[in-house]
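Chemist: whatever this is, show me its structure:
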Amino acid sequence: MISELTEMLYKIDKNTNIRLVLLKGAGKSFSAGADLNWMKRMAHYNWNENFQDSLALASLLSALHGLTQPIIAVVQGSAYGGGVGLIAACDFAIASNKAKFCLSEVKLGLIPAVISPYVVRAMGERASKRYFISAETFDAYKAFELGLVSEVVPHSDLDTVVENMVQQIIANGPIAIAEAKKLIDKVSLGDINEEMIRDTAQKIADLRSSPEGKEGVSAFLEKRRPVWPDKESIVTDLAEVSDDELE
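Modeler: As a prediction, this is how the structure comes out:
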């Protein structure tokens, strides 16, 4: 399942008609932890097999995080182990008030190594230390407090809230959205220096001069909705997140 999801993300990234991606789980859980059959196989892996297996998950997380289109995790139920990493690798997450979360790896004598770059950036170093080493289960409101999810809604309202957010996002300029994602990654890790000052000034100048930027400003001044060039509003749901191999 991991390789299939990764390949699907690569294809989505190249499809300029897809405006937004939703990452969902099917059933009661978003991702309930490692699959028993996979754990039985893993118990007999040698070092190289474990390394290659972990690289596959790392590639999936990188594809999620680096996707050109915005990607929202829709968390309707429990997210354990690698499932928390999937959520953290998305741009943001909307969770049901019934959702539960757990970084459970240390219970198995393991660590959440591959997902850690995304989880630590989402939750912060201090909170990550607590939940990495305690393996406590925490609820959606705690996940919101920690920054893992951006909104918690009543379970019955989840689909409606997500749809409203989808419409809010796809009304905006697709190129501007993609550039905004790149901008956040760059400025969040860099120093505020002359290079960054010039780079950010260049980026806004480029967009102001682009067909999309000109259309957006014209639409605002003319009090009408913008018509973004050569774009259809297609929203894609990724397939159910499998519990297999997500530890």
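Chemist: C-alpha from now on. contacts and neighbour counts both.
Modeler: Noted.
Chemist: quick one: the strands in this protein?
Modeler: Using DSSP state E, the strands of the chain run over residues 18-24, 71-75, 79-80, 92-96, 100-102, 137-139, 151-153, 234-237.
Chemist: select, out of these, the one closest to residue 159.
Modeler: With distances scored as CA to CA, the stretch of those nearest to residue 159 is strand 71-75 (8.6 Å).
Chemist: check which helices and strands that closest one sits against.
Modeler: In terms of contacts (3 or more CA pairs under 8 Å, 6 or more residues apart in numbering; DSSP states H and E), strand 71-75 is packed against strand 18-24, strand 92-96.
Chemist: outside of it, which residues touch it?
Modeler: With CA atoms under 8 Å, 6 or more residues apart in numbering as the test, strand 71-75 has contacts from 20-25, 30, 64, 86-87, 90-96, 99, 162.
Chemist: between it and strand 18-24, how many degrees?
Modeler: Strand 71-75 and strand 18-24 are oriented at 30 degrees to each other (axes from the mean of the first three to the mean of the last three CA atoms, to 10 degrees).
Chemist: how far is strand 71-75 from where the chain is centred?
Modeler: Distance of strand 71-75 from the chain centroid (CA atoms, centre = their mean, to the nearest Å) equals 7 Å.
Chemist: returning to that earlier point: TSV for the strands of the chain, including distance to residue 3 and mean neighbour count?
Modeler: Below are these laid out as TSV (distance: least, CA to CA, whole Å; neighbours: other CA atoms under 10 Å):
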stretch	distance to residue 3	mean neighbour count
strand 18-24	16	22
strand 71-75	18	26
strand 79-80	20	25
strand 92-96	23	24
strand 100-102	24	24
strand 137-139	28	16
strand 151-153	29	20
strand 234-237	17	14
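Chemist: select, out of those, the one closest to residue 188.
Modeler: Going by CA to CA, the one of the strands of the chain nearest residue 188 is strand 92-96, 15.8 Å.
Chemist: in the helix of greatest length in the chain, which residues are buried?
Modeler: In the chain, with assignment by DSSP state H, the single longest helix is helix 47-65. Buried residues in helix 47-65, defined by neighbour count with 16 or more other CA atoms under 10 Å: 54, 56, 57, 58, 59, 60, 61, 62, 63, 64, 65.
Chemist: one more, for comparison:
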Amino acid sequence: MGTDRLNGSLYTSIDNKVATVEFGHPASNSFPGVLLERLTNEINLLSEHKDVSVILLKSEGDKTFCAGASFDELIAISNKEEGMLFFSGFAKLINAMRSCSKLIIGRIQGKSVGGGVGLIAACDYALAAESASVKLSELSIGIGPFVIAPVVKHKIGVSGLAELTLDPTQWKNAYWAKEKGLFARVFETQKDLDKEVDIFTSHLASYNPLALTAVKKSLWEGTDHWDTFLLQQAETSGTLVLSEFTKKALERFKK
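Modeler: Okay, the predicted model is just below:
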């Protein structure tokens, strides 16, 4: 599918049982609602695809992996319903990734903020370049990472979530993320990263697909309630974003 400057792009290719899904947006690979919905639908479709054993998730370019949800759409929220709709986008994507029957491998080439960190945590396994630092900036604008908090905590524990959440202006480098378990491996260059991504996904795709699906299920044991829980979290964020503190903070960021 083609690129739309407003709604971004999404491309999928399938080769030797590996489905490569690449998303992109001119604003640092951020997600407007339309693109979030497209990626969610794509994950759901691939979950049922008989010729796919593994999904590789990546983003365009060589700088930012994902800047989270669209800042323009965040600023435009004017009521609780719009807020709920905005924040439920990532909730639905995380749930789609969690319940997908295929293992999802993340190729993380650059920085990630907010929802982008949640996206990484929702991958079953993530390989990263040294340039892949992470940050949760939500508290600095008067909200919190409520929608992605459960999946980040699931991946790196309460202490890791607290470290990211309570220090919203500081980047954590790729080796910190590896130490906490967000990344499985870190590579010096993107060339090294891509070489290993190819090898790793090829090996995975050669294994018994029934076994891969069973492993996937075991990795997400105890998260079945997230279908409703993450939407409740979205409601919390949708309410906070309307606060006077957040409106003023967003105006400062905009300027």
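Chemist: returning to that earlier point: which residues in the second structure does the longest helix of the first structure align to?
Modeler: Helix 47-65 of the first structure corresponds to residues 80-98 of the second structure when matched by TM-score structural alignment.
Chemist: that stretch: average distance to aligned residues in the first structure?
Modeler: Compared with the first structure after fitting, stretch 80-98 of the second structure has a mean deviation of 1.3 Å; criterion: mean CA distance after the TM-score superposition for the first structure.
Chemist: need the contact partners of that stretch.
Modeler: Here stretch 80-98 of the second structure makes contact (CA under 8 Å, 6+ apart) with 33, 36-37, 39-40, 43-44, 69, 73-74, 77, 104, 115, 118-119, 122-123, 147-148, 151, 220, 226-227, 230-231, 234-235, 237-239, 241-242.
Chemist: try 7 Å this time
Modeler: Here stretch 80-98 of the second structure makes contact (CA atoms under 7 Å, 6 or more residues apart in numbering) with 33, 36-37, 40, 43-44, 77, 115, 119, 122, 147, 220, 226-227, 230-231, 234-235, 237-239.
Chemist: again with stretch 139-148 of the second structure
Modeler: By CA under 7 Å, 6+ apart, stretch 139-148 of the second structure touches 91, 114-115, 118, 138, 165, 168, 230, 233-234, 237, 240-241, 245-246, 249-250.
Chemist: can you give me the buried ones in that stretch?
Modeler: 140, 141, 142, 143, 144, 145, 146, 147, 148.
Chemist: stretch 42-51 of the second structure now?
Modeler: 42, 43, 44, 46, 47.
Chemist: list the contacts for the residue nearest the centre of the first structure?
Modeler: For the first structure, the residue nearest the mean C-alpha position is residue 90 (0.5 Å; CA atoms, centre = their mean). Residues near residue 90 of the first structure by CA under 7 Å, 6+ apart: 64, 65, 71, 72, 73.
Chemist: could you rerun that using 10 Å?
Modeler: The neighbourhood of residue 90 of the first structure, defined by CA atoms under 10 Å, 6 or more residues apart in numbering, consists of 21-23, 61-67, 70-74, 118, 122, 148-149.
Chemist: for the aligned partner of it in the second structure, which non-adjacent residue is spatially closest?
Modeler: The equivalent of residue 90 of the first structure in the second structure is residue 123 (alignment by TM-score structural alignment). Residue nearest to residue 123 of the second structure in three dimensions, not counting chain neighbours: residue 104, with 5.2 Å by CA to CA, 6 or more residues apart in numbering.
Chemist: surely residue 135 of the second structure and residue 172 touch.
Modeler: Yes - in this structure, residue 135 of the second structure is within contact of residue 172 by CA atoms under 10 Å, at 6.3 Å.
Chemist: now tabulate the helices and strands packed on strand 71-75 of the first structure in TSV and tack on distance to residue 216 of the first structure.
Modeler: Shown next, in TSV, are those (distance: least, CA to CA, whole Å):
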stretch	distance to residue 216 of the first structure
strand 18-24	17
strand 92-96	25
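Chemist: can you say which of the ones you listed is nearest to residue 176 of the first structure?
Modeler: Evaluated with CA to CA, those place strand 18-24 nearest to residue 176 of the first structure, the distance being 11.7 Å.
Chemist: report the aligned residue range of the second structure for that closest one.
Modeler: The aligned range for strand 18-24 of the first structure in the second structure is 52-58, by TM-score structural alignment.
Chemist: and that stretch, how far out from the chain middle?
Modeler: Between the centre of stretch 52-58 of the second structure and the centre of its chain there are 14 Å (CA atoms, centre = their mean).
Chemist: again with stretch 73-82 of the second structure
Modeler: The answer for stretch 73-82 of the second structure is 21 Å, by CA atoms, centre = their mean.
Chemist: ditto for stretch 125-140 of the first structure
Modeler: Counting by CA atoms, centre = their mean, stretch 125-140 of the first structure comes out at 19 Å from the chain centroid.
Chemist: contact partners of stretch 215-228 of the second structure?
Modeler: By CA under 10 Å, 6+ apart, stretch 215-228 of the second structure touches 91-92, 94-96, 98-104, 122, 124, 150-151, 154-155, 209-213, 229, 232-234.
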